[in-house]
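Peer 1: here are the coordinates; sequence isn't available:
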């Protein structure tokens, strides 16, 4: 049974922190994948082939990979409030500058710079949540935060489609207006972060003294239980070399390949059936609505049972099946149904997966380890879209590339199962015992 104090603190954390970080990620994801809608007219305007578009779309993750760990270590040192604000303003400026690309070289450059600008945002927020939410709430908190990605697709896809149908303004083409209009919220919210984000529970003026004392004691208690079970993995080098960190990065690689294949290519895959940009946006948004519901319900079940392994394996296999079906789909209903399975699987896997690192990482080691998982794993966001583009140029269709992405998700499921058997889900046991 939860005490009245615990319930009160939990509600305050959920209402004070989660809606705001969801809004930040909503804008982040929108600026990452709106290139899929811009491509409807941008590719022809600046002379991009399918292979060049897929390669450039994925270059975001190379810049992201190179600067992820340093960025998260800086965040750990200076605090989330200042660093997340810097990240958002920078990526907003770079995203707006994407409106002025003029060919493959400038497109590649701006996608790479966007990755550098945004490096540290996602793992920074995951680290931030682990510093506020006890283990019993962690997967649900992460799920609500990450639900902003499918929500961004559900709302942002029709929005992007509508912008693409606007009449040209200020001498800008439709795809140029898309980049500029959707970059403005990032800059505005960057300044809002300085006012709205609190760095740590000790600085939370919006918690009463007894609430603050309980929360800090609870987090310290869980850290002690974690260190007694696994040792203190707080050193940066130890975290970066930890086999579990590398295994989780490989698992995340498959989910990232799937997520960004959907984000970057789904609009073009759907549009091939003859739909307008707005209709494409509406159809692309449908799977994301199902993904939000599945993500939150699945994370609640994972937190309630304190089980992570099968809560990652099953969704990865579901997403794998979705991509296999999408490869063979030849009609609107079939492709949307397949995309529903893929979206639900990828989204549901993420929260239980991100609940795993905080079970054996702490301090600067957590900052480095979480960033390493995200940076290596997000290389899947380069491989997936790039493979789709290259194979489409080679084969003339999307099927072969979708099969490759399905295979990466099958690998994620297998690696999760092996890791779970090796560790025996022990990372959850001391924390579960601490709640008894």
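Peer 2: Thanks, I have it. If you're wondering where the values come from, they're calculated on a predicted model, not measured in any experiment. Numbers count the residues shown, from 1 in each chain.
Peer 1: CA only for contacts and neighbour counts going forward, please
Peer 2: OK.
Peer 1: What sits closest to residue 126 if chain neighbours are left out?
Peer 2: residue 142 (7.0 Å; Cα to Cα, 6 or more residues apart in numbering).
Peer 1: again with residue 298
Peer 2: Closest residue to residue 298 apart from its sequence neighbours, by Cα to Cα, 6+ apart: residue 348 at 6.1 Å.
Peer 1: doesn't the one you found fall inside a strand?
Peer 2: No - Residue 348: not assigned to a strand; according to DSSP: H, G, I helix; E, B strand; the rest coil it is helix.
Peer 1: and it, how far is that from residue 274?
Peer 2: Distance of residue 348 to residue 274, computed by Cα to Cα, to the nearest Å: 31 Å.
Peer 1: okay, those two: which has more neighbours?
Peer 2: With other Cα atoms under 10 Å as the criterion, residue 348 and residue 274 differ in neighbour count, and residue 348 comes out ahead with 29 against 10.
Peer 1: Next up, the contacts around the more buried one.
Peer 2: Taking Cα atoms under 8 Å, 6 or more residues apart in numbering, we find residue 348 in contact with 291, 294, 295, 296, 298, 299, 311, 312, 315.
Peer 1: Second structure for comparison follows:
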């Protein structure tokens, strides 16, 4: 009699897939957000205004938004290995190309193209997770995957700060080396994908035939038991709940990118210095805290099998903390930023369990892409909202408050969801 059980297969799958997904997410997040570290010197060197910087930081998300859903359907059609491998290679090349963006036009153009190539990655990872891991284990798995973002910022902060110190090496500015080296890492990862990733449990090279069948049967059983009655593509867009989720995710992403793109310069202002290696070390603190929160809070959600209140409360605390950071001293402000960063990332793995609990098939692939699209649109608006709020009121506090209010609205929208959403009840 076989000793194989589902838990052992899930553990084996975690060991195989999670480190891979985590590394790719670290690189993706680093390549889209590293302009935050280069902000001051890069703007001075190429003559980029604050408004153009905010526009470029946000433009990435415009094409990223509208291409998310079709990219996810391409992943389903062409297979995860080929699709993710090609797109990772492409965004690595473009990220490295930022080193040659020495004018406003080049900067804006490459940011748009980077959004095109990264559009399929994140929703693709969410969809991939829904195909490989049972729902009862998914929040913890997503929590491990989501650690990629704070990891990228925690370790990417000192890496980016150190690379900026290469200013003048071979007659190039520090930001040139930062973009080139961090883009090259993504190119290597794209090549690795073609040799490592399997498309589905049925084609998994690391599982035995019996293990493949056991996992595939479990995933098919969950698909059959979902409350959604149909798997048609348009069902996702006709479902009011998906629009509800989309707005919530938009509010979350507004908080994430309203914080990330300005955190290095904000920390430098708190410390009374310029963005350098020392400030990059302090900038890692919110992301180290986020690592802990993203590890433990989704596990708590899995343990109690409760999604709504855990997600909403976490997000609410994050919104309040960001607003508070504008009105306290240096040390309390850093603590508040740590709380905000933790909340924005720790709530997301729990959030993604909810839409995947009511959709299946093409509707799931398209629904994830659609929700992610709204998140990208709000991400586009986040740096612009923060910058304009500061310009209108004349104080950085206004920018922080505007982002915090949007986040709090998102938490309220979660609280009004049905209590059992995202569970097996």
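Peer 2: Sure thing, it's come through. Source: prediction; values computed, not measured.
Peer 1: if we can go back for a sec, mind putting the contacts of residue 348 of the first structure in TSV, secondary structure, neighbour count and distance to residue 270 of the first structure included?
Peer 2: Output for the contacts of residue 348 of the first structure, formatted as TSV (DSSP: H, G, I helix; E, B strand; the rest coil; neighbours: other Cα atoms under 10 Å; distance: Cα to Cα, whole Å):
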residue	secondary structure	neighbour count	distance to residue 270 of the first structure
291	helix	24	18
294	helix	21	23
295	helix	29	23
296	helix	23	27
298	helix	23	28
299	helix	30	29
311	helix	21	30
312	helix	26	28
315	helix	27	23
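Peer 1: Could you identify the longest helix within the second structure?
Peer 2: helix 361-393 (DSSP state H).
Peer 1: Which SSE is immediately downstream of it?
Peer 2: helix 396-415 (DSSP states H and E).
Peer 1: Can you list the neighbours in contact with that next one?
Peer 2: For helix 396-415 of the second structure, contacts defined as Cα under 8 Å, 6+ apart pick out 244, 247-252, 254-255, 258, 308-309, 311-313, 315-316, 318-323, 325-327, 382, 385-390.
Peer 1: Stretch 81-90 of the second structure now?
Peer 2: Taking Cα under 8 Å, 6+ apart as the rule, stretch 81-90 of the second structure contacts 74-75, 117-118, 120-121, 124, 186-194, 196-199.
Peer 1: Keep only those of those that are in helices.
Peer 2: Short answer: the contacts of stretch 81-90 of the second structure in helices (DSSP H) are 74-75, 117-118, 121, 124, 186-194, 196.
Peer 1: which two of those lie the greatest distance from each other?
Peer 2: 74 and 188 (22.5 Å; Cα to Cα).
Peer 1: Which one's more surrounded, those two?
Peer 2: residue 74 (16 against 13).
Peer 1: Tell me the counterpart of the residue nearest to residue 298 of the first structure in the second structure.
Peer 2: Taking TM-score structural alignment, residue 348 of the first structure has residue 346 as its aligned residue in the second structure.
Peer 1: Look up how far residue 45 of the second structure lies from that match.
Peer 2: 36 Å.
Peer 1: do residue 358 of the second structure as well
Peer 2: With Cα to Cα as the criterion, residue 358 of the second structure and residue 45 of the second structure are 50 Å apart.
Peer 1: what about those two, which has more around it?
Peer 2: residue 358 (23 against 12).
Peer 1: Now check the first structure for the residue matching the more buried one.
Peer 2: Counting by TM-score structural alignment, residue 358 of the second structure lines up with residue 360 in the first structure.
Peer 1: My guess is its match contacts residue 228. True?
Peer 2: No - Residue 360 of the first structure lies out of contact with residue 228 (Cα atoms under 8 Å); the separation is 10.2 Å.
Peer 1: List the contacts of the counterpart of residue 247 of the second structure in the first structure.
Peer 2: When the first structure is aligned by TM-score structural alignment, residue 247 of the second structure is paired with residue 250. By Cα under 8 Å, 6+ apart, the residues touching residue 250 of the first structure are 373, 376, 377, 412, 415.
Peer 1: Could you work out the most separated pair of those residues?
Peer 2: Pairwise over the contacts of residue 250 of the first structure, using Cα to Cα, the maximum falls at 376 and 415, 15.1 Å.
Peer 1: Please identify which of those two sits among more neighbours.
Peer 2: residue 376 (26 against 18).
Peer 1: mind checking how far the more buried one is from residue 54 of the first structure?
Peer 2: 19 Å.
Peer 1: do the same with residue 90 of the first structure
Peer 2: Applying Cα to Cα, the value for residue 90 of the first structure to residue 54 of the first structure is 24 Å.
Peer 1: The two: which is more packed in?
Peer 2: Legend: neighbour count by other Cα under 10 Å for residue 90 of the first structure and residue 54, higher for residue 54 (26 against 19).
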